[in-house]
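Q: could you look at this predicted model? Sequence included:
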Amino acid sequence: MTDLQCAARLFVARHADATYESDLLSDDGGWLTSLGRDQARRLAEEVAPQRITRVWTSDLARAVQTGEIVAGVLGVDVVVRRGLRELGVGDAAGTSGEPDPLAATFAAWLDGDLDARVPGGESGHEIVERCRLVLEEVADAHRGESVLVVSHGGVMCLALPALARNLASGHARDLPLPNGGVVALEGDADGWVARSWVGTRLDDGRG
C-alpha cells in the first residue's frame, strides 16, 4: 500500500447462497438462489451504516450478483477483480469432488504451509498474493472510506488470516464463514488488521 494517512475500512463478505449448473467441480458458474438474493439484501442493510462508497467483487457470477444487489440498495457502483475469485480446483475440474480433492491442501494452508499447492492449481502463496494485490488496490483508492468487498469462503479463510497481523493462519478452522458473513479489515501504511470476524470483535494484536 502507498502511504495511507487515513485507514481504509474494508468489509469483506462471502457471496450469498448460490446454486450451480453442474454437480461436478468447476472454477466457473454459480448464480444466486432466492435465499441468496434475500441474503444479499440483508447484507446491504448490515453494511449501510458504514457509508459504503463502492462495492468490489470477484468476477464469478455469484459474487457479482451479490455485489450488484448490495450496490443497488446503497446507490453505489461496482468494480470487478479476478484476484478476488475462489480457490481454483486445478486437476480436479470435472470430477465429483468425492472425496474432497482440496481438503489436504487446504488443511496444510491453515497450518501455515503456503507452499502447498492444489494439483494443477495455485499454491497458498499465489492465492494470498493475488488477493493482497486487490485489497491494496482497494485501500489505495479509498483512503479514509468504507468499502464492501465480495469474495468467497475459501479464499477469505486462507488469505485474510495470512494478511492481517492479528490473525493466526488457522483462525478460520473452527470459524466457518456463512454466506453473507463479513470480516472487517482496516488497512494503512502498517498493513492490515482485522477488526471483526462475522460479528465477533477482535484485538488489534499490538498487545
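A: That came through fine. Quick caveat: nothing in here was measured; it's all calculated off a predicted structure.
Q: going forward, measure contacts between C-alpha atoms and count neighbours the same way
A: Noted.
Q: count of residues packed around S26?
A: Neighbour count for S26, taken as other Cα atoms under 10 Å: 20.
Q: and it, what does it touch?
A: G88, V89, A93, G94 (Cα atoms under 8 Å, 6 or more residues apart in numbering).
Q: G97 versus that one, what's the distance?
A: 10 Å (Cα to Cα, to the nearest Å).
Q: just D17 next, same as before
A: To G97, D17 is 19 Å away according to Cα to Cα.
Q: of the two, who's got more company?
A: D17 (22 against 15).
Q: quick one, what contacts the more buried one?
A: Shown in contact with D17 (Cα under 8 Å, 6+ apart): L32, T33, L35, G36, R37, Q39, N179, G180.
Q: helix or strand for the residue nearest to it when sequence neighbours are not counted, which one?
A: Nearest residue to D17 in three dimensions, chain neighbours excluded: G36, at 4.1 Å (Cα to Cα, 6 or more residues apart in numbering). Here G36, judged by DSSP states H and E, is contained in helix 34-47.
Q: buried ones in that helix, by neighbour count?
A: Neighbour-count burial for helix 34-47, counted by 16 or more other Cα atoms under 10 Å, picks out G36, R37, D38, Q39, A40, R41, R42, L43, A44, V47.
Q: taking the residues you listed, tell me the two that lie furthest apart.
A: By the measure Cα to Cα, G36 and V47 form the most distant pair in the buried residues of helix 34-47, at 16.4 Å.
Q: which helix is the longest one in the chain?
A: The residue-count maximum for a helix in the chain (DSSP state H) belongs to helix 124-141.
Q: so for that helix, what gets flagged as buried?
A: Neighbour counts over helix 124-141 (16+ other Cα under 10 Å) mark 124-125, 127-132, 134-136, 138-140 as buried.
Q: ok, A93 - contacts?
A: Contacts for A93 (Cα under 8 Å, 6+ apart) come out as L24, L25, S26, D27.
Q: got the buried residues of helix 34-47 as TSV, with distance to A8 columns?
A: Formatted as TSV, the buried residues of helix 34-47 follow (distance: Cα to Cα, whole Å):
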residue	distance to A8
G36	28
R37	27
D38	28
Q39	25
A40	23
R41	24
R42	23
L43	20
A44	19
V47	15
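Q: helix/strand/coil for E86?
A: coil (DSSP: H, G, I helix; E, B strand; the rest coil).
Q: okay, now the one to match up with it:
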Amino acid sequence: MIGAIVAAAAILIAGGGTAVAEPHAGEMFLTFIRHGESAGNASGLIDTSTPGPELTDKGWAQAEAVAGYLADCKFDGIYASKMIRTQQTAKPTSDRCRQPVTVEPGLHEIEAGIYEGQPEHDAGRTYFEAPLQWIQGNRDARIPGSINGHEFKQRMDDSLRDIQNRGSKRATIFSHGGAIMIWTAMSVSNPDLSKLQNDPLQNTARVVVKGTPDKGWKLVSWDGSPTT
C-alpha cells in the first residue's frame, strides 16, 4: 500500500519544510507511530477491516524495537486504534513503561470500501485516489463504499480532542500509515507533501506534530524509516 501512495503522490507539489521545537504551554506534542508488520501487510492485499489481522513475527519484533526507542517513557499517554495490529504494537511499550493502552476508535485506518481485499499495488489508482484529492482540497471526494475527506478528518480530530480532554500533552499514538500520512498532510500548517513520495511511512515509522485541536497543528518531524 505504501508503494502505491508513493506513486500516486508523485503528482503533488512539495510544501514547506518542518520546524523542530518544543511545544509552548498548553500545546500538545503528539508522536504518531505506524503499527508493525501485520499479516495483511505480508499478504499484499488491502485490509482495513476491524479488528483486522494481527502482527507477524516480524511485526512483534518491530514492536519490541519501538519499546526500546521509547524506553525513557517521556510521554503521558499511550493510544491505539480499534484495530488489533496497533494495540499489539503498543503492548511492549505499555509493559515497559507501565502505562495502559487506551483505544481511540477514530484513529483507525482509512476504510477501503469497495477496494477491500484488492492488491495493494493498485491502491494508488483505487483506494487512495480520493484521499489524495482530500490533500489537494477536495474533501467531498469519497472512496466508493466508504468515507469522504470531511468524515475522515472529523473522526481523527474527535479522537485527538478526546486525548486532549484526558489531559495528555505528550501522547504516543499507534495508528496506521494511510491515516497518519493523510491526516498530517490535511492538518498541519507547514506540510511537506514531498514526504509522501520520498519518505513514506514504513512499519513503525514516526510523525511528530505539535499544537491543539482548536488552534491547529505544525509538523515537527517525519521519519518514514522503521524504528530501530
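A: Structure received. The model shown is predicted, which means the values in this text are computed figures rather than measured ones.
Q: with both chains overlaid, what TM-score comes out?
A: For these two chains in superposition, a TM-score of 0.82 is obtained (TM-score structural alignment, normalised by the length of the first structure); 196 aligned residues with a Cα RMSD of 2.6 Å.
Q: what residue of the second structure matches up with A139 of the first structure?
A: Using TM-score structural alignment as the criterion, A139 of the first structure maps onto Q164 of the second structure.
Q: V55 of the first structure: helix or strand, and which one exactly?
A: In this assignment (DSSP H and E), V55 of the first structure forms part of strand 52-57.
Q: could you measure S26 of the first structure against A92 of the first structure, distance?
A: From S26 of the first structure to A92 of the first structure the distance is 8 Å (Cα to Cα).
Q: got it, and V138 of the first structure?
A: Note on V138 of the first structure: its distance to A92 of the first structure, by Cα to Cα, is 32 Å.
Q: test my guess that V70 of the first structure contacts A40.
A: Yes. The pair V70 of the first structure / A40 is scored as a contact, 6.1 Å apart, by Cα atoms under 8 Å.
Q: stretch 139-146 of the second structure maps to which residues in the first structure?
A: The aligned range for stretch 139-146 of the second structure in the first structure is 114-121, by TM-score structural alignment.
Q: how long is the matching stretch end to end?
A: 13 Å.
Q: now do it: everything it contacts.
A: G88, V89, G90, D91, A92, L102, T105, A108, W109, S123, G124, H125.
Q: contact partners for the counterpart of the fourth one in the second structure?
A: Looking back up the chat, that one is D91 of the first structure. Structural alignment places D91 of the first structure opposite I114 in the second structure (criterion: TM-score structural alignment). Counting by Cα under 8 Å, 6+ apart, I114 of the second structure makes contact with I143, P144, G145, S146.
Q: can you put those in JSON lines and add neighbour count and secondary structure?
A: Shown next, in JSON lines, are the contacts of I114 of the second structure (neighbours: other Cα atoms under 10 Å; DSSP: H, G, I helix; E, B strand; the rest coil):
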{"residue": "I143", "neighbour count": "21", "secondary structure": "coil"}
{"residue": "P144", "neighbour count": "15", "secondary structure": "coil"}
{"residue": "G145", "neighbour count": "12", "secondary structure": "coil"}
{"residue": "S146", "neighbour count": "15", "secondary structure": "coil"}
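Q: now do the buried residues in stretch 177-188 of the first structure.
A: In stretch 177-188 of the first structure, counting by 16+ other Cα under 10 Å, buried: L177, N179, G180, G181, V182, V183, A184, L185, E186, G187, D188.
Q: just these now: which is nearest L10 of the first structure?
A: Nearest to L10 of the first structure out of those is L185 (Cα to Cα; 5.1 Å).
Q: which residue packs closest to the aligned partner of the closest one in the second structure, ignoring adjacent ones?
A: Aligned by TM-score structural alignment, L185 of the first structure pairs with V209 of the second structure. Spatial nearest neighbour of V209 of the second structure, chain neighbours left out: L219 (4.6 Å); criterion: Cα to Cα, 6+ apart.
Q: which element, helix or strand, includes that neighbour?
A: strand 216-223.
Q: before we move on, what about Q133 of the second structure?
A: helix 129-135.
Q: give me the mean distance between that helix and the first structure.
A: Compared with the first structure after fitting, helix 129-135 of the second structure deviates on average by 2.8 Å (mean Cα distance after the TM-score superposition for the first structure).
Q: SS state for the residue of the second structure most remote from its centre?
A: Within the second structure, the residue lying farthest from the chain centre (Cα atoms, centre = their mean) is A25, at 25.0 Å. At A25 of the second structure the chain is in coil, as set by three-state DSSP.
Q: middle-most residue in the second structure, spatially?
A: Mean-position check on the second structure, Cα atoms, centre = their mean. Result I180 at 2.4 Å.
Q: which residue in the first structure aligns with it?
A: Using TM-score structural alignment, I180 of the second structure pairs with M156 in the first structure.
Q: for L74 of the first structure, see how far away that match is.
A: Counting by Cα to Cα, the separation of M156 of the first structure from L74 of the first structure is 23 Å.
Q: can you check L84 of the first structure too?
A: Taking Cα to Cα, one finds L84 of the first structure at 21 Å from L74 of the first structure.
Q: with neighbour numbers in mind, choose between the two.
A: Using other Cα under 10 Å, the more surrounded residue of L84 of the first structure and L74 is L84, with 27 against 19.
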